[in-house]
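coords please:
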Amino acid sequence: MSEQPLSDSRSDGLAPDEQRRTVRRRYAQIASDSSSCCGGSASTSDEELTQQLGYSADEDAAVAEGANLGLGCGNPNAIASLQPGETVLDLGSGAGFDCFLAAREVGGAGQVIGVDMTPEMVDKARDNVTKNDVNNVAFRLGEIEHLPVADGAVDVIISNCVVNLSPDKQQVFHEAFRALRTGGRLAISDVVLTAELPDDVHADPESVASCVAGASPIPEVEHMLSEAGFEAIRVEPDEESEAFISEWDADRDVSEYVVSATIEAVKPT
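As a prediction, this is how the structure comes out:
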């Protein structure tokens, strides 16, 4: 892997504080009106979108209504290989859909912690704990660049189309490494950049908040994970994600620039 520093592909984008405010406002609105983060099309039903993201009908039906807001770009639980008794941390947990699915896998002896920086979303997720009648899931308010968990506290970190929203992705991966136990693993779904974005997209708040302008190229993601200390790094694009990404923007086909990917890595023993 190259030792040369990678250029900042978003150097002309929003300032970090402005990016955080933009994202927080967007997701507060989503929590309030249950709209999708990434647009979508009237021709695609909620059930079809859930299937396109990689969830089974059984998974969708297993979680009470109100937790699945259609916010992701994949199914991180499908690659996490969760085991009974494990502690799972979800970065940008939203209304809790992936957390409640993870809770089924780790069982009563396990624990799932969701972290989200939007108070309205955390409130919604906590309401959903009661709706789903679970006692091994907790939600905490916090930024994924500064996780409210102790060092070495979790076995697995999952996330669904959230890391791209951060203005400091390197810090996110450093924090993930800190929070994982030795031998712990990272298993996330996110978007990666496949072609240079038009100049007007970089500084467009709507594109930043809708999981487009913040995407990084695969080599940059691999470099950041390596810099954080991870090993066994794998970034696998999902070309079939074009089916739903192409509907994220009414004005342009953003699948020409980004694709969903699974991102896996391990904290070495």
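
C-alpha from now on. contacts and neighbour counts both.
Fine.

for stretch 104-116, which positions count as buried?
By neighbour count on 16 or more other Cα atoms under 10 Å, the buried set for stretch 104-116 is 104-107, 110-116.

Now do the strands in the stretch 101-250 of the chain.
Along the stretch 101-250 of the chain, the segments classed as strands by DSSP state E, counting those that start in this stretch run 111-116, 137-141, 154-160, 180-193, 216-217, 231-238.

Looking at the buried residues of stretch 104-116, spot the one nearest P84.
Minimum distance to P84 across these is 3.9 Å, recorded for V106 (Cα to Cα).

Now do the contacts for the closest one.
82-87 (Cα atoms under 8 Å, 6 or more residues apart in numbering).

And for A228?
Residues near A228 by Cα under 8 Å, 6+ apart: 170, 173-174, 177.

do S189 as well
Contacts for S189 (Cα under 8 Å, 6+ apart) come out as 72-76, 158-161, 260-263.

quick one: which two of the residues you listed are the most distant?
Greatest spatial distance among the contacts of S189 (Cα to Cα): I158 and S260, at 14.8 Å.

Tell me the one of the buried residues of stretch 104-116 nearest D60?
When the buried residues of stretch 104-116 are compared against D60 (criterion: Cα to Cα), the nearest one is R104, at 12.6 Å.

Now do the helices in the stretch 101-250 of the chain.
For the stretch 101-250 of the chain, the helices defined by DSSP state H, counting those that start in this stretch cover 119-132, 169-179, 199-202, 205-209, 218-228, 242-245.

which secondary structure elements does the first one contact?
The one in question is helix 119-132. Applying 3 or more Cα pairs under 8 Å, 6 or more residues apart in numbering; DSSP states H and E, one finds that helix 119-132 contacts helix 16-33, strand 137-141.

try the last one
Helices and strands touching helix 242-245, by 3+ Cα pairs under 8 Å, 6+ apart, are helix 46-52, strand 258-266.

Which of the ones you listed has the highest mean neighbour count?
Ranked by average neighbour count under the criterion mean count of other Cα atoms under 10 Å, the helices and strands packed on helix 242-245 are headed by strand 258-266 at a mean of 24.

which ones are touching E47?
Residues in contact with E47 (Cα under 8 Å, 6+ apart) are A57.

in the chain, which residue is closest to the centre?
By Cα atoms, centre = their mean, the chain has its centre lying nearest to N160, at 2.6 Å.

Surely that residue and I79 touch.
No. Between N160 and I79 there is no contact under Cα atoms under 8 Å: 11.7 Å.

Next, the second sequence, to be compared with the first:
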Amino acid sequence: MENADDHRRIVRERYASIASERSGCCSDDGCCDSDESEGEPGSRHLGDTEEDLNAVADGADLGLGCGNPTALAALSPGERVLDMGSGAGFDCFLAAQAVGEEGHVVGVDMTPEMVERARENGEENGATNVEFRLGEIEHLPVADGSVDVVVSNCVVNLSPAKEQVFEEAFRALAPGGRVAISDVVRTAPIPESARRDPASLSACVAGAETVDVVANLLTGVGFEDVRIEPKAESERFIREWDDDHDPSDYLVSATVEARKPVES
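So this is what the prediction gives:
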């Protein structure tokens, strides 16, 4: 990829198209589980339960994630949550139910079409404690120390400036706050043909980093208690992401957890 602006443009165009089509990505290559051979919706294979899927009105689950960060976060009533790369709002609505009316959820997405769709879904779901803001995850439109938890679902890998993403998450968190992220990590070198392919970049493949790189980025910006756990069972749905390559040869889904020190 020539530069960060081109990188973001390619990602933004892909997800604008998905939002405008009013459907998920599972008919195309990309960040989702397209295997419905057993009659189950894709998200069931990403960690969401039947109860999760039934709790949110149709239209918010585009099958774009690779895990369930809201479950990982173990949210409590009254907490303030920020979702980086909130898409059509599915994880935000799950988080809103967990934190209750005393809590608050902010979804941030850089694609205007996704923000518009998420706001429509918010009305459909009656989510009064959720708001959606247009912005880049490298420049979060929130105040310093204004949230207790930062979640994200298969989005950080799409950023050309991952250290800046984690710096922004750190800034947004109150002291003692935590991140709970589902994403992909690289387990082997990515083939040059895939690494240079714009479609692979926007499909959560070419931008993945290793566990060590992600851990060092998190600790480098100040996080502590960093835990990254690859999920071997993700191989089955990751192999569906690319028609020309088998991404499971060099990618795996992982959970990423860390905490901002109380004294910071």
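
Show me what S216 of structure 1 lines up with in structure 2.
Matched to structure 2 by TM-score structural alignment, S216 of structure 1 sits across from E209.

mind listing what that match touches?
Going by Cα under 8 Å, 6+ apart, E209 of structure 2 touches 157, 184-186.

swap the cut-off to 6 Å and go again
185-186 (Cα atoms under 6 Å, 6 or more residues apart in numbering).

before we move on, what about P167 of structure 1?
Applying Cα under 6 Å, 6+ apart, one finds that P167 of structure 1 lies in contact with P16.

Look up how far F230 of structure 1 lies from the alignment partner in structure 1 of S253 of structure 2.
Aligned counterpart of S253 of structure 2 in structure 1: S260 (TM-score structural alignment). With distances taken as Cα to Cα, to the nearest Å, S260 of structure 1 is found 21 Å from F230 of structure 1.

quick one on the thing from earlier: weed out the non-buried ones from the contacts of V106 of structure 1.
Buried members of the contacts of V106 of structure 1, scored by 16+ other Cα under 10 Å, are 82-83, 86-87.

quick one on the thing from earlier: can you tell which of the strands of the stretch 101-250 of structure 1 is closest to D127 of structure 1?
D127 of structure 1 lies closest, by Cα to Cα, to one member of these: strand 137-141, at 10.2 Å.

Which neighbouring elements make contact with the closest one?
Contact here means 3 or more Cα pairs under 6 Å, 6 or more residues apart in numbering; DSSP states H and E; on that basis strand 137-141 of structure 1 packs against strand 111-116.

The strand it packs on - contacts with which helices or strands?
strand 87-91, strand 137-141.

what span of structure 2 lines up against the last one?
Spelled out, it's strand 137-141 of structure 1. Going by TM-score structural alignment: strand 137-141 of structure 1 matches residues 130-134.

what comes into contact with the matching stretch?
105-110.

how does it look with 7 Å?
96, 104-112, 115, 119 (Cα atoms under 7 Å, 6 or more residues apart in numbering).

Save the helices of the stretch 101-250 of structure 1 as TSV, and put in distance to A42 of structure 1 too.
Below are those laid out as TSV (distance: least, Cα to Cα, whole Å):
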stretch	distance to A42 of structure 1
helix 119-132	24
helix 169-179	33
helix 199-202	24
helix 205-209	19
helix 218-228	31
helix 242-245	12
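
Tell me which of the ones you listed sits nearest to L147 of structure 1.
helix 169-179 (6.6 Å).

Hmm, C99 and V112 of structure 1 touching each other?
Yes. The pair V112 of structure 1 / C99 is scored as a contact, 6.3 Å apart, by Cα atoms under 7 Å.

isn't G70 of structure 1 right up against C38?
No. Checked against Cα under 7 Å, the pair G70 of structure 1 and C38 is beyond contact range at 8.4 Å.

Show me the one of the strands of the stretch 101-250 of structure 1 that comes nearest S34 of structure 1.
Nearest to S34 of structure 1, of the strands of the stretch 101-250 of structure 1 and by Cα to Cα, is strand 111-116 at 16.0 Å.

still on that earlier bit, most neighbours among the contacts of A228 of structure 1, please name it.
Neighbours here mean other Cα atoms under 10 Å. Within the contacts of A228 of structure 1, the largest count is held by F177, at 25 neighbours.

Translate that residue into the numbering of structure 2.
By TM-score structural alignment, F177 of structure 1 lines up with F170 in structure 2.

How about the contacts made by that match?
F170 of structure 2 makes contact with K260, according to Cα under 7 Å, 6+ apart.

if I look at it, how far off is V56 of structure 2?
Taking Cα to Cα, one finds F170 of structure 2 at 29 Å from V56 of structure 2.

secondary structure class for the aligned residue in structure 2 for G70 of structure 1?
When structure 2 is aligned by TM-score structural alignment, G70 of structure 1 is paired with G63. Following DSSP: H, G, I helix; E, B strand; the rest coil, G63 of structure 2 is assigned to coil.

G63 of structure 2 reaches S34, doesn't it?
No. Contact criterion Cα under 7 Å: G63 of structure 2 and S34 do not qualify, at 8.3 Å.

How about the contacts made by the match of S253 of structure 2?
With contact taken as Cα under 7 Å, 6+ apart, S260 of structure 1 is in contact with 73, 189-192, 237-238, 241.

Share the number of residues neighbouring the nearest residue to it once chain neighbours are set aside, please.
The shortest distance from S260 of structure 1 to any non-neighbouring residue, by Cα to Cα, 6 or more residues apart in numbering, is to V191 (4.3 Å). By other Cα under 10 Å, 32 other residues sit near V191 of structure 1.
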